[in-house]
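Q: whatever this is, show me its structure:
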Amino acid sequence: MILSLPINRGTKPISPKCPVPSRRGCQAPFYVAILASFYRVYHLYRKKDILRLVVFDEALNRMDADNVEECMRFIQILSFQVQIVDPAGKTKLVVPFVNTNIIVMREGSNSFVEHVTCKEIEQWVEHEQHRALTASR
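A: Modelled structure (predicted):
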């Protein structure tokens, strides 16, 4: 259960607002709570050059485009260094908010790591979308 903690008003559970955890619109409050918790911990132990690292593994795959963008803006506001393992469908949404893009691909038992630019990712996403449309016909 996630709790909303308004100042001087006690606590209110967020869970009743989002009774079905898999609903797309209900993922955002969960990640806001997680990010706020990281911020609180990092702020408590704040030093001049502290690493504010947050790692999400396919965290955004259940969010709609608007919530992904808002979550990424929130990460920027909090000055986090974020590593996101992100499904191909959300890549285009995340790219404008990050400085470094690395794609890890696997073919059989071989893995490949590529450092790519935002433009290359946009072209790759368009290519994959075109390929998926062609395959579904």
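Q: only C-alpha atoms from now on, for both contacts and neighbour counts.
A: Will do.
Q: helices or strands up against the helix or strand harbouring Ile75?
A: Counting by DSSP states H and E, the element that carries Ile75 is helix 65-77. If you count contacts as 3 or more C-alpha pairs under 8 Å, 6 or more residues apart in numbering; DSSP states H and E, helix 65-77 packs onto helix 27-44, helix 91-94.
Q: at 7 Å instead, please
A: helix 91-94 (3 or more C-alpha pairs under 7 Å, 6 or more residues apart in numbering; DSSP states H and E).
Q: where along this protein do the strands fall?
A: 3-4, 12-13, 53-57, 81-85, 101-107, 110-116 (DSSP state E).
Q: any idea which of the ones you listed is most buried?
A: Highest mean neighbour count among those (mean count of other C-alpha atoms under 10 Å): strand 81-85, with a mean of 16.
Q: I have a second one here; can you model it like the first so I can compare?
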Amino acid sequence: MYELKTKETDNSVIEFIEAVDNLKKREDAYKLLDIFTETTGYEAKMWGPSIIGFGSYHYKYESGHEGDAPLVGYSPRKAKISLYFAPGETKREQLLQSFGKHTTGKACVYINKLADVDINVLKELIIESIKFLRESYPKK
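A: You can find the predicted model right below:
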């Protein structure tokens, strides 16, 4: 049976941020904590060893694979800061055009520093991601 690696933990978000080596990245992590908390209304929780997540949803794929994941989140990684948004949003690509300096993966948006991006667009991305996931995976 497949074991989900990224699960919500009781680890301290503050302790995790304090352990970030790069001072600028640590400062950005605290700013993101405020932005995500204020925008989502959810308390920050650690998901796995390195993702700070907000809210959660339960997904189930046609393959039968299912699990829980944060609605949105971020991780101040060594190379870049990873921002986690739902990949299926229709407004996502449009918002990213005015977001600022970034690169993208399937569900991640990568930034070097918070100063490179538009905070208002970040808040919109958070809101749209949550809206998309709530519609796609309604609570039963």
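Q: TM-score for the pair, please.
A: After superposition, the two chains reach a TM-score of 0.31 (TM-score structural alignment, normalised by the length of structure 1), with 70 aligned residues with a C-alpha RMSD of 4.7 Å.
Q: turn the strands of structure 1 into a markdown table, columns for distance to Val125 of structure 1.
A: Output for the strands of structure 1, formatted as a markdown table (distance: least, C-alpha to C-alpha, whole Å):
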| stretch | distance to Val125 of structure 1 |
| --- | --- |
| strand 3-4 | 37 |
| strand 12-13 | 38 |
| strand 53-57 | 19 |
| strand 81-85 | 16 |
| strand 101-107 | 12 |
| strand 110-116 | 12 |
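Q: what about those strands, which gets the closest to Ala135 of structure 1?
A: strand 101-107 (19.4 Å; C-alpha to C-alpha).
Q: by contact count, what packs against the closest one?
A: Packing partners of strand 101-107 of structure 1 (3+ C-alpha pairs under 7 Å, 6+ apart): strand 110-116.
Q: give me the helices and strands touching the strand it packs on, please.
A: strand 101-107.
Q: what's the local residue count around Lys31 of structure 2?
A: By other C-alpha atoms under 10 Å, the residues close to Lys31 of structure 2 number 13.
Q: quick one: name whatever helix or strand follows the helix or strand hosting it.
A: Using DSSP H and E, Lys31 of structure 2 sits within helix 23-40. Using DSSP H and E, the helix or strand that follows helix 23-40 of structure 2 in sequence is strand 44-47.
Q: for that next one, enumerate the helices and strands it packs against.
A: Other elements packing on strand 44-47 of structure 2 under the criterion 3+ C-alpha pairs under 7 Å, 6+ apart are helix 13-18, strand 51-54.
Q: list the buried ones in the helix holding Ile75 of structure 1?
A: Across helix 65-77 of structure 1, burial judged by 16 or more other C-alpha atoms under 10 Å covers 67-69, 71-72, 74-75.
Q: for Gly67 of structure 2, what are its contacts?
A: If a contact means C-alpha atoms under 7 Å, 6 or more residues apart in numbering, then Gly67 of structure 2 has 58-60 as its contacts.
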